[in-house]
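Participant: 3D, please:
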Amino acid sequence: MSVEARRVTLRQLTVVPDGDDVLIGDPERATFVAVPPVGGVVVRALLAGRTLAETAELAEREAGQPVDVDAFVQTLTAMGFVVGDEEVAPERTATVQHRGWLTGPPTRVVRPLFGRVAWTVYGLAAAFCVTVFALRPDLFPGPADAMVLPDAGLSLVVLVPLAFLLVGVHELWHWFAARALGLRSRFGVDRRLYFLVFETDLSQLWSVPRRARYGPQLAGLAIDLVLLAVFLSVELVWPGVWLVPGLVFAVVSTTLWQCMIFLRTDLYGVFVTATGCRDLWRVKTLLLRQAFGRLDASGTAELAAADPRDVRIGTWFRWLWLAGVAVGLAYFAVFYLPLLHTTATWTVAGLTTGTGTRFWWTLLGSTLLYLPFVSVTVLAVRERLSRR
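Facilitator: The predicted model follows:
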């Protein structure tokens, strides 16, 4: 068989127009790359079973000049997009990738949760929450609201698991929204600065058009606002109900957290989608190194090859990220430092002056409260030391 008559068998790739480029990728491996439109023509032709000669003819017609299809196929092969190249490992782009897929609910079951009616409900819930806080600022929570019981330790032992449960519901809605599009996603646990967080891998969103990506990215915040609206309604109708102020504090603190785009939160994903960036986080890092004179030769070459849009946005996003470190510390000081101080005072008093039951309860409660935070801190320090 001549080279011109040869066919190349690709994996089940997706080809999605995205601005001036085309995104091609392997959803199963969560590996995607942006190419010029002619690259999309080549991939579609190969997926349709056309020969290299036929593909080259179509590509030339699209580009208006000869296209080196063989070189492009070699690139596809290097990325593991060609069948028979299984030894090429996909690049890890999310913490929870390569841990095995979770089987999600059928698409038809979860699709109504993200239809037009559902998003109307989510929007009304958001408007309700904003209105309540505007008219009743006294309902805006503070750390004191987390003390749902007279005993500080017992309050947090009760509230912390419920707060993690709320975060789990948040991630569950991301998962459901992805399933509503027919995509698969997976759960994992990660950290952001000094916080332990749940995470849902939404890498497969690159396989759908840009407009369809917003739903899964905003789904977590949507259900958060519905829950917040329910809790605020209870506070308005039945003031003083036990535990509800603590739940409002938990939801508001996590919602504000998700607004910090400089920490790669939900709104960071929305921001990247809206701006059409490809690898903004990496470009931001390179630009910061350049600004402080710490960019080496390889980094300079990488930055020169970066998408112009990423460079344009990254030029100011790098400073937003730098300022965001201070904002994150301020957030910690406002929402969590008072709780840590209260808990530390409770712990010291219980362990130094407590006797009998109080001592053992303080020891148990302190272990339950501090272990996650200490574990994340130790992991962060070990990771930083390993980079040296």
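
Participant: Only C-alpha atoms from now on, for both contacts and neighbour counts.
Facilitator: Fine.

Participant: mind listing the strands in the stretch 51-200 of the chain by residue range?
Facilitator: 186-192, 195-201 (DSSP state E, counting those that start in this stretch).

Participant: Reformat these as TSV; add mean neighbour count.
Facilitator: Listed next are these as TSV, based on neighbours: other CA atoms under 10 Å:
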stretch	mean neighbour count
strand 186-192	16
strand 195-201	18
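
Participant: right, so of these, which gets closest to G246?
Facilitator: When those are ranked by proximity to G246, the top entry is strand 195-201, at 18.9 Å, counting by CA to CA.

Participant: after that closest one comes which helix or strand?
Facilitator: Sequence-wise, the next helix or strand downstream of strand 195-201 (DSSP states H and E) is helix 210-237.

Participant: this one as well, want them side by side:
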Amino acid sequence: MKVSLQSKITLYPLSIQKDKKNYIVEEPISGDFFELPEISVDAIKRLDKGEGLAAIEKTLKDSYPEEEVDIIEFVDQLVELGLVQDVDGVRVNRDKEKQAKSVSNAGGFLWIPHWVGHLFFNGTMNKVYLLLLVSNVLILILNPELLPHYKDIFLFDSMVLNVINYLLISIVLILIHEFGHVLAIRSYDLPAKLSIGHRLIFIVFETDLTQAWKLDPKQRNILYLAGMSFEQIILFLSFGFMLLFPDANFVGILSIIVLDIFIKSIYQCCFYMKTDVYYVVENVTGCYNLMESGKIYLSSFLKRHQKSGKNHKEMFQNEWNLIRIYSAFYIVGVFLTLLLTVLYFLPQLYYMFSTIYFNILGAGDRAALWDAIVFLVQTTFMLVLLVYLARKERRKN
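Facilitator: Below you'll find the model as predicted:
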């Protein structure tokens, strides 16, 4: 379908709101969101008014003399994004209605009343979560013995029971974390969806917070931090019971909870992944391609191509200093991951597989031998599942 300056363009109904630097444009039928600059939004508004392409191009060239204006190329881009309903009376996207039906039937935890979410996320509760975070940090500083140890996950002699126990606790904590996101977005009467993904070697649940783009940046931050807010409650209660009842039987379970939240909290600061904290930084700065831009900067820096770096500086313009700062935190995140690997994951793996190895050699009884065999089968299944999820995500991308 060829677009010319004489073409008549009809767009789908669009919702437009001002963001920090540019504009967020929503196509309500599909629920897709796009970040567009002012000149693009100006063109869209003129298209909605029925102005001709030639007249729009001339007006934009006069209004934005420093910009390169090609209205036909812009309309082609709108077609690719699925924002054009028809060109010269010919329907462009015939699958839009099916897509709309799919979105409308997607659920989104709409059965949870928005007032329930508002009970947990409001001005007062948000301050409580911040206070709990500060309190938990102070508790760790004053009671360093509460810092988690890599052996905390080994409550039983059986490695199979240890793994199952840790997985169950971890899954429950993940669900609580994600349910925090769900309640937060429901507090604004917006839908959310849960899916399964992975972070490095960890299988995780993920909450789709796409609809957060309907909100202003400060409100989005509440949604991004909601999961960690719920974790602060759990962490504070765990510390409290561990200090009050240090010899109780349930302290072992609480130690696993503390270990799990502690590691995941550190991972939130690993900015080479798109974590909740990363999205907050991205949202506060208004630089919504921070990771991608940071990778470009690091790549050019490592290659030491001065000319390439200069071109990138012109490309990023006002975001250049921010991207350089982010790149430093990107590298810090990599070192944090290596530190966690050295302090926790490698010692845990060594302890587990050395125990399994000696049990297979007959160091233990028959029960220990069968435990080792089941553990190896269990580990193989988890690795297969992880590979499957990684391939599924790669196909999706």
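
Participant: if we can go back for a sec, looking at the strands of the stretch 51-200 of the first structure, which is nearest to V167 of the first structure?
Facilitator: Set against V167 of the first structure and scored by CA to CA, the strands of the stretch 51-200 of the first structure come closest in strand 195-201, at 7.0 Å.

Participant: what range in the second structure matches that closest one?
Facilitator: Strand 195-201 of the first structure corresponds to residues 202-208 of the second structure when matched by TM-score structural alignment.

Participant: average offset between that stretch and the first structure?
Facilitator: On superposition with the first structure, the mean distance recorded for stretch 202-208 of the second structure (mean CA distance after the TM-score superposition for the first structure) is 2.5 Å.

Participant: Could you report the neighbour count for the aligned partner of E292 of the second structure in the first structure?
Facilitator: Taking TM-score structural alignment, E292 of the second structure has R282 as its aligned residue in the first structure. When neighbours are counted by other CA atoms under 10 Å, R282 of the first structure registers 15.

Participant: which other helices and strands contact whichever helix in the second structure runs longest?
Facilitator: If you go by DSSP state H, the second structure has its longest helix at helix 366-396. Under the contact criterion of 3 or more CA pairs under 8 Å, 6 or more residues apart in numbering; DSSP states H and E, helix 366-396 of the second structure touches helix 159-186, strand 193-199, helix 346-360.

Participant: what do you get if the cut-off is 6 Å, keeping everything else the same?
Facilitator: helix 346-360 (3 or more CA pairs under 6 Å, 6 or more residues apart in numbering; DSSP states H and E).

Participant: Mean per-residue distance, the helix it packs on versus the first structure.
Facilitator: Mean for helix 346-360 of the second structure is 1.6 Å (mean CA distance after the TM-score superposition for the first structure).

Participant: Just tell me the aligned range of that helix in the first structure.
Facilitator: The alignment of helix 346-360 of the second structure onto the first structure (TM-score structural alignment) spans residues 337-351.

Participant: buried stuff in the matching stretch?
Facilitator: By neighbour count with 16 or more other CA atoms under 10 Å, stretch 337-351 of the first structure contains the buried residues L339, T342, T343, A344, W346, T347, G350, L351.

Participant: so what corresponds to P308 of the first structure in the second structure?
Facilitator: P308 of the first structure maps onto Q317 of the second structure when the alignment is built from TM-score structural alignment.

Participant: pretty sure its match is in a strand, no?
Facilitator: No. Under the criterion used here (DSSP: H, G, I helix; E, B strand; the rest coil), Q317 of the second structure is helix, not part of a strand.

Participant: give me the number of residues near it?
Facilitator: Using other CA under 10 Å, Q317 of the second structure has 10 neighbouring residues.

Participant: likewise the one 10 residues further on?
Facilitator: Residue neighbour count, defined by other CA under 10 Å, stands at 22 for S327 of the second structure.

Participant: Leaving out sequence neighbours, find the closest residue to it.
Facilitator: When the adjacent residues along the chain are set aside, S327 of the second structure lies closest to G294, with 5.3 Å between them (CA to CA, 6 or more residues apart in numbering).

Participant: burial of the one you found, as a residue count?
Facilitator: G294 of the second structure: 22 neighbours (other CA under 10 Å).

Participant: And A372 of the second structure, how far from S354 of the second structure?
Facilitator: Separation of A372 of the second structure from S354 of the second structure (CA to CA, to the nearest Å): 10 Å.

Participant: and if you look at F156 of the second structure?
Facilitator: On the measure of CA to CA, F156 of the second structure and S354 of the second structure end up 16 Å apart.

Participant: What of I185 of the second structure?
Facilitator: 45 Å.

Participant: which residues touch L11 of the second structure?
Facilitator: L83, V84, Q85 (CA atoms under 6 Å, 6 or more residues apart in numbering).

Participant: top of those residues by neighbour count?
Facilitator: Busiest of these [other CA under 10 Å] is L83, holding 24 neighbours.

Participant: aligned partner of that one in the first structure?
Facilitator: Alignment note (TM-score structural alignment): L83 of the second structure maps to F81 of the first structure.

Participant: Check L336 of the second structure too.
Facilitator: Taking TM-score structural alignment, the alignment pairs L336 of the second structure with V327 from the first structure.

Participant: Can you get me a residue count around the counterpart of L227 of the first structure in the second structure?
Facilitator: Applying TM-score structural alignment, one finds that L227 of the first structure aligns to I234 in the second structure. Neighbour count of I234 of the second structure, defined by other CA under 10 Å: 19.
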